[in-house]
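> Can you look at this prediction? I've put the sequence above it.
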Amino acid sequence: MSTGTEVERKFLVASLPDLGQARAVQIRQGYLTSKQDTVEIRLRQKGDTYLTTLKKGAGLERIECEAEISQDHFDLFWPATEGRRVEKTRWTGTLESGSVFELDIFDGRLAPLTLVEVEFDNVAGAAAFQPPPWFGRDVTDDARYSNASLAAAGPPADGE
């Protein structure tokens, strides 16, 4: 189980980078809470690993508690996420700066949306981060791009 504060910035993707050195994993996740709730409870299948996650807060810095669960537990609760799901391929790689990126290429009704996130040890590190040219607009504070919002409402209507 992991618990703590998550500090991350999220960006649209202006152009796909070379992913030759990155690792890909299929992810499906669903939300047991609605986007109006003050906490988010998520189920996630990441390859052969099953997780439940609680997140609280929005934007740059949030509380996150995550625990691995069995496939049986995942399968038991998965039907309750109907209408609040996301499927994507996550590419994890390293930027020239040494920071790790997670690039999500969404499937289904969220395609062709592509987002990239970078996690930091602290807020100061996040503020100092200089994104590479392939990163697009910073959407860290745009709630429409949270996975919970995307799962419930779909991609933003403005098409950005």
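Cool, got the structure. Values in this document were obtained by computation on a predicted structure and should not be read as measured data.

> rest of the way, CA atoms for contacts and neighbours
Will do.

> I'd say Ile105 and Leu113 touch.
Yes: Ile105 is within contact range of Leu113, at 6.4 Å (criterion: CA atoms under 8 Å).

> all helices of this protein, in order?
71-77, 123-128, 147-153 (DSSP state H).

> Quick one: end-to-end length of stretch 14-29, please.
End-to-end span of stretch 14-29 (CA to CA, to the nearest Å): 25 Å.

> ok, second structure coming up, stack it against the first:
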Amino acid sequence: MEIERKFLIKALPENLETYPCLLIEQAYLCTDPVVRVRRQNEDYYMTYKGRGLMVREEYNLPLNREAYLHLKAKADGRTITKKRYCIPQDALTIELDVFSSPEGLIMAEVEFPTEEAALAFTPPDWFGEDVTDDSRYHNSNMI
């Protein structure tokens, strides 16, 4: 189960380059339900995501590079790319995504252990609008 809130960003945090960064490419085989393949640096996964906004099912399966490339070709160019900065925030991690495709979008995601924790979360000042309930900001809808 994935419990996650999403936010647009008003301003980038200071010293962004000091945080760990992942290079991510995601190709979508299906968007209802979401079935995608992902390259994250040199790790590869296939992910299934169920319906929902803040709370939904999520299953990740490891892939090798060859399987990833084979499945990526089936996505017919429905791909997004982004840099993900992992920023510690108390006991949580802010995943700040700077998209190359779609170009110019910057968004933060925060995953939570419970729905109660998600609802009680106070975002930092540099966060903008909460877009958790806006399905346009699901990565699968941005292709």
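Arrived safely. Just so it is clear, the structure is predicted and the values come from calculations on it, not from any experiment.

> TM-score for these two?
In this superposition the chains share a TM-score of 0.95, using TM-score structural alignment, normalised by the length of structure 2; 142 aligned residues with a CA RMSD of 1.1 Å.

> circling back to that earlier point, the helices of structure 1: which one's closest to Glu6 of structure 1?
helix 123-128 (9.7 Å; CA to CA).

> mean distance, the closest one to its aligned residues in structure 2?
Following superposition, helix 123-128 of structure 1 is found to deviate from structure 2 by 0.3 Å on average (mean CA distance after the TM-score superposition for structure 1).

> So which elements touch that helix?
Applying 3 or more CA pairs under 8 Å, 6 or more residues apart in numbering; DSSP states H and E, we find helix 123-128 of structure 1 packed against strand 2-13.

> what comes into contact with the strand it packs on?
59-67, 114-123, 126, 134-140 (CA atoms under 8 Å, 6 or more residues apart in numbering).

> burial count for the alignment partner in structure 1 of Arg56 of structure 2?
Residue mapping for Arg56 of structure 2 onto structure 1 gives Arg62, with TM-score structural alignment as the criterion. Number of residues near Arg62 of structure 1 (other CA atoms under 10 Å) recorded here: 14.

> Tell me which residues touch Arg62 of structure 1, please.
Contacts of Arg62 of structure 1 by CA under 8 Å, 6+ apart are Thr5, Glu6, Val7, Lys55, Lys56.

> tally of neighbours for the second one?
Neighbour count of Glu6 of structure 1, defined by other CA under 10 Å: 21.

> Repeat that for Glu64 of structure 1.
Glu64 of structure 1 has 19 neighbouring residues, counting by other CA under 10 Å.

> Need the nearest residue in space to it, chain neighbours excluded.
Spatially, and ignoring its direct neighbours in sequence, Glu64 of structure 1 is nearest to Lys55 (4.5 Å; CA to CA, 6 or more residues apart in numbering).

> Look at that neighbour and say how many residues are nearby.
19.

> Check the one 10 residues further on too.
Close neighbours of Cys65 of structure 1, defined as other CA under 10 Å, add up to 16.

> Would you confirm that it contacts Leu51?
No: using CA under 8 Å, Cys65 of structure 1 makes no contact with Leu51, being 10.3 Å away.

> So the aligned partner of Ile41 of structure 1 in structure 2 versus Tyr19 of structure 2, what's the distance?
Aligned by TM-score structural alignment, Ile41 of structure 1 pairs with Val35 of structure 2. In this view, Val35 of structure 2 and Tyr19 of structure 2 are 29 Å apart by CA to CA.

> So which of these two has more stuff around it?
Between Val35 of structure 2 and Tyr19, counted using other CA under 10 Å, the more crowded position is Val35 (19 against 12).

> give the contact list for Phe127 of structure 2.
Here Phe127 of structure 2 is in contact with Phe7, Leu8, Ile9, Lys10, Ala11, Ala108 (criterion: CA under 8 Å, 6+ apart).
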